[in-house]
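# only geometry, no sequence info:
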């Protein structure tokens, strides 16, 4: 039987955070989790849109203002979550930009890379210790079919480029980074013996607000045709994320996506990905670069003998102590 909303298990007693939950796939993901009994944190750039989404969703929700284009905002949001919650069961890194109106983030990063990857890398690291001892806890990072267009080096020059606002390559590069991050995070969690699993998912094609950006002229007719003939509504496009988050039979490190029409639509199933996204050496290099660029170093569970007190990092401020 194809996996559907009916297979989402009871989430009572669980706390979930979904980025970009004010609309589209994020809203649908949050809605289903709340409907199944989870307390859902709607992490949204606009607090007003977040409150409107909470009213639509019902259930147990709260709004956390989060602008992934600002590392200061990421730290403030993480601090608010930590101040209110002692544990986190699910983190769905869903928010993203595509062909945004601005070229760089507040911190000087290329907009796609800064929001889609670095913002989520920092947020996850700042919240990770709320999750690593929680049985069945999961981190889901939302990638894209467009990751195959992510050509070129993943280095500091690319991260700080000012030429990617209308570039499919720049968007694809950020989505390759999502897959590399999810897989490297799983490797490090497993090595540390953490209870948390990291997975990736992609929604296929869906006519959400992500397409409202200023796409390159050559891409517009292709996108219009694809959305008309291949796309699925947001509630169906959210299924890969929901399965990755709630189906504990899916192992850490998995990548899920729609199963039909070149992974553009259909029930969630294991998805294909590019060779570079599976390259362990590239995963490690991106991780180290992301630590440098964000100033966030992850605190994985370790024994006292493995911990160097001079090399610890405050999970909220990022200060070394």
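Everything's here; your move. As the structure is a prediction and not an experimental result, all values here were calculated from the model.

# from here on, contacts and neighbour counts on C-alpha atoms
OK.

# residue 29 touches residue 242, doesn't it?
Yes: here residue 29 reaches residue 242: they are 6.3 Å apart, a contact under C-alpha atoms under 8 Å.

# tell me which of these two has more neighbours.
residue 29 (29 against 25; other C-alpha atoms under 10 Å).

# need the nearest residue in space to that one, chain neighbours excluded.
Spatially, and ignoring its direct neighbours in sequence, residue 29 is nearest to residue 238 (5.7 Å; C-alpha to C-alpha, 6 or more residues apart in numbering).

# ok, the one you found - how many residues close by?
Considering only other C-alpha under 10 Å, residue 238 is surrounded by 30 other residues.

# what does residue 201 give?
Number of residues near residue 201 (other C-alpha under 10 Å) recorded here: 34.

# show me the contacts for residue 215.
By C-alpha atoms under 8 Å, 6 or more residues apart in numbering, the contact list for residue 215 reads 98, 99, 166, 167.

# okay, now the one to match up with it:
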């Protein structure tokens, strides 16, 4: 464990980093700090106006590009543009996410939380994988501890929808995806590593977008008294993106919500090789995107 902070970031000069959901919250802080240390930083955002407004306050080489993780066509277009430009991507940070929202479907008919938090990033990562040189960082959550991935009903079509279990499923999926991606990278002899991180409990605009008025008031109160700030939460991602780590690492605060940054435990379900493999196969079927190497 380490008292490491963003002030300890090494130089990223000459390196390119993509951060999804980088117009606010943890993603914005992550992008800000990487741009500060010299990275060419691509803010991959759904709303270009918000992305450009956020980028205006950053220093360094910052670019804003359209990416809607709830639309496979948008994901393919984003990846096509990166490849067509001949760009290499040193680090992809799968940060964007939604939390405990009312039931909705993505453009492609996926339940919105698994669609955004997992399937969208699954497709993006594999489409970009031939261009990635260093690592893929996927942001999970402590809430994965309460998650269960239903391979038979990933998109909540056969069971009553529950917002929090759907969120927990998506965050467990992030860890299973990271483990299976690393296994496939190792098998392919790739030098790229896949790691995951979680912020602890940081106050961001995520808690205010549940679509539930009572829930929004609850999270507003708990944010004031319990949460760390976005700088602390993003610290975990920045550590995962910059430090020498073994593949399939899971980085977060020592004491769950707070504490020094380092390796964290994960739930027994997050260690299931069978579920990880099954989820990967199902994700390929749903998105039409296969392992990118």
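Nice, thanks for sending it over. Since this is a predicted model, take the numbers as computed values, not measurements.

# so the alignment partner in structure 2 of the residue nearest to residue 29 of structure 1, which state does it fall into?
When structure 2 is aligned by TM-score structural alignment, residue 238 of structure 1 is paired with residue 234. What DSSP: H, G, I helix; E, B strand; the rest coil gives for residue 234 of structure 2 is helix.

# mean deviation, the longest helix that structure 2 contains versus structure 1?
In structure 2, with assignment by DSSP state H, the single longest helix is helix 163-188. For helix 163-188 of structure 2, the mean deviation from structure 1 after alignment is 0.6 Å (mean C-alpha distance after the TM-score superposition for structure 1).

# in the stretch 1-150 of structure 2, which spans are strands?
With strands called from DSSP state E, counting those that start in this stretch, the stretch 1-150 of structure 2 shows them at 16-20, 40-45, 62-66, 89-94, 132-139.

# and the longest one, how far out from the chain middle?
Just to be clear, that refers to strand 132-139 of structure 2. Relative to the chain's own centre, strand 132-139 of structure 2 is displaced by 10 Å; criterion: C-alpha atoms, centre = their mean, to the nearest Å.

# just the third one next, same as before
In terms of C-alpha atoms, centre = their mean, the centre of strand 62-66 of structure 2 is set 17 Å apart from its chain centre.

# post-alignment, it versus structure 1, mean distance?
Mean for strand 62-66 of structure 2 is 0.8 Å (mean C-alpha distance after the TM-score superposition for structure 1).

# quick one: contacts of that strand?
Residues from elsewhere that reach strand 62-66 of structure 2 (C-alpha under 8 Å, 6+ apart): 35, 40-48, 51-52, 55, 74, 78.

# do that again at 6 Å, thanks
Counting contacts by C-alpha atoms under 6 Å, 6 or more residues apart in numbering, the residues outside strand 62-66 of structure 2 that touch it are 40, 41, 42, 43, 44, 45, 46.

# from residue 40 of structure 2, how far off is the last one?
With distances defined as C-alpha to C-alpha, to the nearest Å, the gap from residue 46 of structure 2 to residue 40 of structure 2 amounts to 19 Å.

# which one of these two has more residues nearby?
residue 40 (23 against 20).

# quick one: the more buried one and residue 27 of structure 2, what's the gap?
From residue 40 of structure 2 across to residue 27 of structure 2, the span is 15 Å (C-alpha to C-alpha).

# now do the same contact list for the residue most central in space within structure 1.
Nearest to the mean C-alpha position of structure 1, by C-alpha atoms, centre = their mean, lies residue 93 at 2.2 Å. By C-alpha under 6 Å, 6+ apart, residue 93 of structure 1 lies in contact with 19, 140, 141.

# okay, those in TSV with distance to residue 114 of structure 1 next?
Converted to TSV, the contacts of residue 93 of structure 1 look like this (distance: C-alpha to C-alpha, whole Å):
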residue	distance to residue 114 of structure 1
19	15
140	18
141	15
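
# would you turn those residues into JSON lines with distance to residue 265 of structure 1 and neighbour count?
Shown next, in JSON lines, are the contacts of residue 93 of structure 1 (distance: C-alpha to C-alpha, whole Å; neighbours: other C-alpha atoms under 10 Å):
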{"residue": "19", "distance to residue 265 of structure 1": "22", "neighbour count": "27"}
{"residue": "140", "distance to residue 265 of structure 1": "19", "neighbour count": "30"}
{"residue": "141", "distance to residue 265 of structure 1": "19", "neighbour count": "30"}
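
# show me what stretch 144-157 of structure 1 is in contact with.
Stretch 144-157 of structure 1 is touched from outside by 169, 172, 173, 175, 176, 202, with contacts defined as C-alpha under 6 Å, 6+ apart.

# and the fourth one, what pairs with it in structure 2?
It refers to residue 175 of structure 1. Counting by TM-score structural alignment, residue 175 of structure 1 lines up with residue 171 in structure 2.

# ok, its match touching residue 121?
No: taking contacts as C-alpha atoms under 6 Å, residue 171 of structure 2 lies outside contact range of residue 121: 11.9 Å.

# between these two, which one's more packed in?
Higher neighbour count among residue 171 of structure 2 and residue 121: residue 171, with 32 against 25, using other C-alpha under 10 Å.

# what's near enough to touch that one?
Residue 171 of structure 2 touches 140, 141, 144, counting by C-alpha under 6 Å, 6+ apart.

# where along structure 2 do the helices fall?
Using DSSP H, helices in structure 2 cover 25-36, 48-55, 72-84, 112-114, 121-128, 163-188, 213-226, 230-242, 273-287.

# number of nearby residues for the nearest residue to residue 237 of structure 1 once chain neighbours are set aside?
Using C-alpha to C-alpha, 6+ apart and skipping the chain neighbours, the partner closest in space to residue 237 of structure 1 is residue 203 (4.6 Å). For residue 203 of structure 1, the neighbour count with other C-alpha under 10 Å is 29.
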